[in-house]
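Peer 1: All I have is the shape, not the residue letters:
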């Protein structure tokens, strides 16, 4: 039998509503039996109502050891297909000192969450033999939901804090769905398909500057890359400039010394060679050393005590970076101008928009975190116009139906794993193996919410610690399951075998996983294109079978 606790905030004090409070209506159709829906509607009186917290406890046929699809909070957050455990490990003290918790889910309903519990964001699916079960929220753009596993019960924490219901209005503050079937991947894809209509997103290949140069880029080097790509016989649909063209993060209209003529000539050169030009921006944040923050200190998001809200720490940006106040009209006017320049005068047809989770940091009376995040994504969509958006570092449910493509895993690297950050239990760490695990766990999002971006393939044999088997594994996962697949190498250094391997990404397009089992570290997947079998260990990995 489902139980619930709903709290409201009155005169600055949180208090629970009684089960028989006439303002609350609970409905259900077959939910407790494992195949139906459950919802909670709240009607505000003449004074209106502000919600504080909501927790539901629902029966669920889950057991330790069931194969589970666990979805993380945002693009980089660790997502996995693995046996259910009894708990998960928290980010350690060192990670908190580095402000790494800002990128994760630590601020979502912190007073209601059991941060040691095994959990999944928005949806949880499990497979036990020939039986599969799914539980998911239908209102993720209104309130984020965290599904915690507690024995044979799910504790669903719905982040309703700040939700303002106007006088006389009724709001659906929880809407859960339970489904049963034979395949967890099929249940996930069906559930996602009922939620949103994706924007048209044709599968594409491309090149990005990030893993080739990181932030050390200049116009002459990028023009050389454009020449090399156009001279090859490999398909490249997109040429994307990443971080480094600007003086500081936030100062988007000021170009670094290596770009004396700006970036428009590069966009024109890419178009002349048949490639769609793309540009990286992190619109919701600014570096602590930026002119933007120095000249406009009032543009920074501040907490209830008036302190600036940090969005994280980045050594390449000289330390802490901060969230911008997206309810400040001057901030919005500035960002709208940046987008108009990027898509208009500069000529970019694809925008990679990064560190977007910053829009959901800290609270604002009258709106939940999810409502603020969705509003921010709708602003991006309106500013981008006809340009395609590649979202990154974003709560994925907030991006559904608004972006053409979205990153669905961590940044990869020229090594298999960052073991130091793994020991911190940092779920958003840069990690090739974590990225691939997320690509598999979130394959169901492709074509239902957006086109999946699994991050780049790294095939170079210099400046890398990836073995040949590991490079081929990354290539296999990303080209099998991604709709947007980029490379970030100097392709002129490839030997004929590597060139031939990269060329196999044409035609691009993601396979659909229809069945998935796991034995040890070996994932056995059946896709609509044939079998796909991998071993993804913590130390290395390999492809065992691929159609």
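Peer 2: Everything's here; your move. Keep in mind that what you see is a predicted model, and the values were worked out from it rather than measured.
Peer 1: from here on, contacts and neighbour counts on C-alpha atoms
Peer 2: OK.
Peer 1: Ignoring the adjacent residues along the chain, who's closest to residue 30?
Peer 2: residue 36 (4.3 Å; C-alpha to C-alpha, 6 or more residues apart in numbering).
Peer 1: Just confirm the one you found contacts residue 29, I think it does.
Peer 2: Yes: using C-alpha atoms under 8 Å, residue 36 makes contact with residue 29 at a distance of 5.3 Å.
Peer 1: chain center to stretch 462-478: distance?
Peer 2: Its chain's C-alpha centre and that of stretch 462-478 lie 23 Å apart, by C-alpha atoms, centre = their mean, to the nearest Å.
Peer 1: residues of that stretch that come out buried?
Peer 2: Within stretch 462-478, the residues scored as buried using 16 or more other C-alpha atoms under 10 Å are 466, 467, 470, 471, 472, 473, 474, 475, 476, 477, 478.
Peer 1: Now for the spatially most central residue of the chain: which residues touch it?
Peer 2: Geometric centre of the chain, nearest residue: residue 75, 1.9 Å, by C-alpha atoms, centre = their mean. Residue 75 sits next to 392, 393, 394, 395, 396, 406, 407, 408, 409, 410 when contact means C-alpha atoms under 8 Å, 6 or more residues apart in numbering.
Peer 1: how about 7 Å then?
Peer 2: By C-alpha atoms under 7 Å, 6 or more residues apart in numbering, the contact list for residue 75 reads 392, 393, 394, 395, 396, 407, 408, 409, 410.
Peer 1: for residue 282, same thing?
Peer 2: By C-alpha under 7 Å, 6+ apart, the contact set of residue 282 is 353, 354, 355.
Peer 1: Quick one: those as TSV, columns for secondary structure, distance to residue 176 and neighbour count too.
Peer 2: Shown next, in TSV, are those (DSSP: H, G, I helix; E, B strand; the rest coil; distance: C-alpha to C-alpha, whole Å; neighbours: other C-alpha atoms under 10 Å):
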residue	secondary structure	distance to residue 176	neighbour count
353	strand	30	21
354	coil	30	21
355	coil	29	22
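Peer 1: For residue 542, state which of those residues is nearest.
Peer 2: Closest to residue 542 out of the contacts of residue 282 is residue 354 (30.2 Å), distances taken as C-alpha to C-alpha.
Peer 1: The closest one touches residue 390, doesn't it?
Peer 2: No: taking contacts as C-alpha atoms under 7 Å, residue 354 lies outside contact range of residue 390: 8.4 Å.
Peer 1: take a look at this one as well, against the first:
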């Protein structure tokens, strides 16, 4: 990409980003004058911002053009919610990548003006976070625009709904953090690339390089068993021990790495009461953790550290430990269950824990320290978005003057301090603020038991493809558990096989929830073959175009240089690639003769 000072616009790969305006609190402030040079656009502001100066700095960097937005000369008494720039004229875009900020809010390509698929504003094509890839109408490759620092503030993108006049806002959420008259948005990177996923991978590398904490890159992929997608919350000690025996027998019989045994949600009575245990576990959790370790597994436990149920003992005894609504002062209910469905707890409402309260912080430290002392070596922290969802316009925390990400990082950093080098999977978690803290990251919603719907296989395919670029660079991606059992789901044989291959060849976390002594022989061999695969380097060379016919091309390379290609027809009608015909939902592995996966072909 190049900056044309005469037109005050960026050009490259058939795209133009022009009509550049300053942006404060989501709107363009009045401008008294503008000056453009090769390395900067400067605006002298007017009106309520009179006397302030806003600049967009433009400089060549190692990965592309480095853009810096600063605001100077503002009264320290003037609070700021956000600052950035608006590109009023974005020309030549066929599709763009809309990425959410946490595990579950989705990542997908949309066309300018494309309507939303549902009513959930968090998944709207108008709203994105951290970065985007702009695909040109004419030509190949992409233009990538993304923020490279994520440990202080959240950064947001807004895409216009008018396809005839496509515009883009990029802004850092300052969250009214006190300032001394000078503010700076998080740094931006702008560059073109011949390959869409290659460009996104370069952005991930830039984020890794800019992070104050080096990403935690595991030597091998995480594998294991998780209780959730088979037992859900209906767990007790006998059922856990039964599945433990089955998992150990499967591991030993097939001689495969199956490292983690995770007890997911269901052993605590209410969210927030993390040191209390349901009567279904009469010995408590410490002896069960020891049993898991003695069976040769890394013991894992599930926790949602930011969640507090209204019927929890924690809330009853410490109502001042939860975040409050700025309007009215009531506890801020992020989730509500007022009807027949009550999840598997008694609580009707769930509030964020106020980690800025010293006593709340001390409590949650004690929880993680205690679990670690039991021997827990794998922590799945869920619903982590509770701590990063709200700014000061909505929420009141005990300690004011912090950004939502600074608050979130306070929790995340103390978790890593308390668990030491234990393994940590973030779920429902901010994707980029967690770099250097978590080992693995859920990259989509719960996989569910059907092909379509809110919790479905279809959403996994979309999110894994578009977030794969960060796996192995920022953290290890978790596509969620593979499902191989014969019953209690709505998937066909082809769908089960294809989903397992897709998740297994992604090269990141590979876990299942099935009772492993009940799998039919071909499914057991499929799982065993995938577990034997090392940490793979996976790529999706057609990620920008597979929406046309639904065929996903997945290439996975091993450390020894060998590779396998998976052709996956993700739709309910026949398709193909070259000479390869694919039935609905079918996968075809292309591997060299003698490849260990070649025998999986029917």
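Peer 2: Here it is on my side, so go on. If you're wondering where the values come from, they're calculated on a predicted model, not measured in any experiment.
Peer 1: Among the buried residues of stretch 462-478 of structure 1, which pair sits farthest apart?
Peer 2: Using C-alpha to C-alpha, those span at most 16.6 Å, a distance reached by 467 and 478.
Peer 1: if we can go back for a sec, just name the closest of the contacts of residue 75 of structure 1 to residue 203 of structure 1, please.
Peer 2: Residue 203 of structure 1 lies nearest to residue 407 out of the contacts of residue 75 of structure 1, by C-alpha to C-alpha, at 13.8 Å.
Peer 1: before we move on, the earlier item: just give me the closest of the contacts of residue 282 of structure 1 to residue 448 of structure 1.
Peer 2: residue 353 (20.2 Å).
Peer 1: so who does the closest one touch?
Peer 2: Residues counted as contacts of residue 353 of structure 1 (C-alpha under 7 Å, 6+ apart) are 280, 281, 282, 283, 390, 391, 392.
Peer 1: Give me the neighbour count for the last one.
Peer 2: Residue 392 of structure 1: 27 surrounding residues under other C-alpha atoms under 10 Å.
Peer 1: contacting residues around the closest residue to it other than its chain neighbours?
Peer 2: Using C-alpha to C-alpha, 6+ apart and skipping the chain neighbours, the partner closest in space to residue 392 of structure 1 is residue 354 (4.6 Å). Neighbouring residues of residue 354 of structure 1 by C-alpha under 7 Å, 6+ apart: 281, 282, 391, 392, 393.
Peer 1: What of residue 536 of structure 2?
Peer 2: Neighbour list for residue 536 of structure 2: 505, 506, 507, 556, 557, 558 [criterion: C-alpha under 7 Å, 6+ apart].
Peer 1: cool, residue 104 of structure 2 as well?
Peer 2: So residue 104 of structure 2 contacts 428, 444, 445 (C-alpha under 7 Å, 6+ apart).
Peer 1: which one of the residues you listed sits closest to residue 551 of structure 2?
Peer 2: The closest of the contacts of residue 104 of structure 2 to residue 551 of structure 2 turns out to be residue 444 (C-alpha to C-alpha; 19.7 Å).
Peer 1: SS state for the counterpart of that closest one in structure 1?
Peer 2: Per TM-score structural alignment, the equivalent position to residue 444 of structure 2 in structure 1 is residue 409. Applying DSSP: H, G, I helix; E, B strand; the rest coil to residue 409 of structure 1 yields a three-state assignment of coil.
Peer 1: so residue 409 of structure 1 sits right up against residue 438, yeah?
Peer 2: Yes: with contact defined as C-alpha under 7 Å, residue 409 of structure 1 counts as touching residue 438 (5.1 Å).
Peer 1: quick one, which of these two is more surrounded?
Peer 2: When residue 409 of structure 1 and residue 438 are compared for neighbours, residue 409 comes out ahead with 34 against 25, by other C-alpha under 10 Å.
Peer 1: Tell me how far the more buried one lies from residue 289 of structure 1.
Peer 2: Distance of residue 409 of structure 1 to residue 289 of structure 1, given as C-alpha to C-alpha, to the nearest Å: 29 Å.
Peer 1: what about the helices in structure 1?
Peer 2: Counting by DSSP state H, the segments of structure 1 that form helices are 93-97, 184-193, 210-213, 219-231, 264-272, 291-295, 329-340, 369-384, 396-399, 419-423, 432-441, 468-481, 496-503.
Peer 1: Translate residue 390 of structure 1 into the numbering of structure 2.
Peer 2: So residue 390 of structure 1 corresponds to residue 425, using TM-score structural alignment.
Peer 1: any idea how far its match is from residue 43 of structure 2?
Peer 2: Distance from residue 425 of structure 2 to residue 43 of structure 2, by C-alpha to C-alpha: 44 Å.
Peer 1: Could you do residue 227 of structure 2 as well?
Peer 2: 57 Å.
Peer 1: Looking at these two, which one has more neighbours?
Peer 2: Per other C-alpha under 10 Å, whichever of residue 227 of structure 2 and residue 43 has more neighbours is residue 227, with 25 against 22.
Peer 1: Now do the contacts for residue 143 of structure 2.
Peer 2: Residue 143 of structure 2 is in contact with 133, 134, 135, 191, 192, 193, counting by C-alpha under 7 Å, 6+ apart.
Peer 1: wait, residue 255 of structure 1
Peer 2: 245, 246, 247, 262.
Peer 1: That one maps to what in structure 2?
Peer 2: Under the alignment (TM-score structural alignment), residue 255 of structure 1 maps onto residue 277 of structure 2.
Peer 1: what's the counterpart of residue 219 of structure 1 in structure 2?
Peer 2: Residue 219 of structure 1 maps onto residue 237 in structure 2, by TM-score structural alignment.
Peer 1: give me the number of residues near that match?
Peer 2: Counted with other C-alpha under 10 Å, the neighbours of residue 237 of structure 2 add up to 16.
Peer 1: What of residue 180 of structure 2?
Peer 2: Residue 180 of structure 2 has 12 neighbouring residues, counting by other C-alpha under 10 Å.
Peer 1: For residue 388 of structure 1, give its distance to residue 277 of structure 1.
Peer 2: Remark: distance between residue 388 of structure 1 and residue 277 of structure 1 (C-alpha to C-alpha) = 10 Å.
Peer 1: Between the two, which contacts overlap?
Peer 2: 349, 350.
Peer 1: circling back: redo the contacts of residue 536 of structure 2 as a markdown table? Include distance to residue 590 of structure 2 and neighbour count.
Peer 2: Listed next are these as a markdown table, based on distance: C-alpha to C-alpha, whole Å; neighbours: other C-alpha atoms under 10 Å:
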| residue | distance to residue 590 of structure 2 | neighbour count |
| --- | --- | --- |
| 505 | 12 | 26 |
| 506 | 15 | 27 |
| 507 | 17 | 30 |
| 556 | 11 | 19 |
| 557 | 12 | 19 |
| 558 | 14 | 15 |
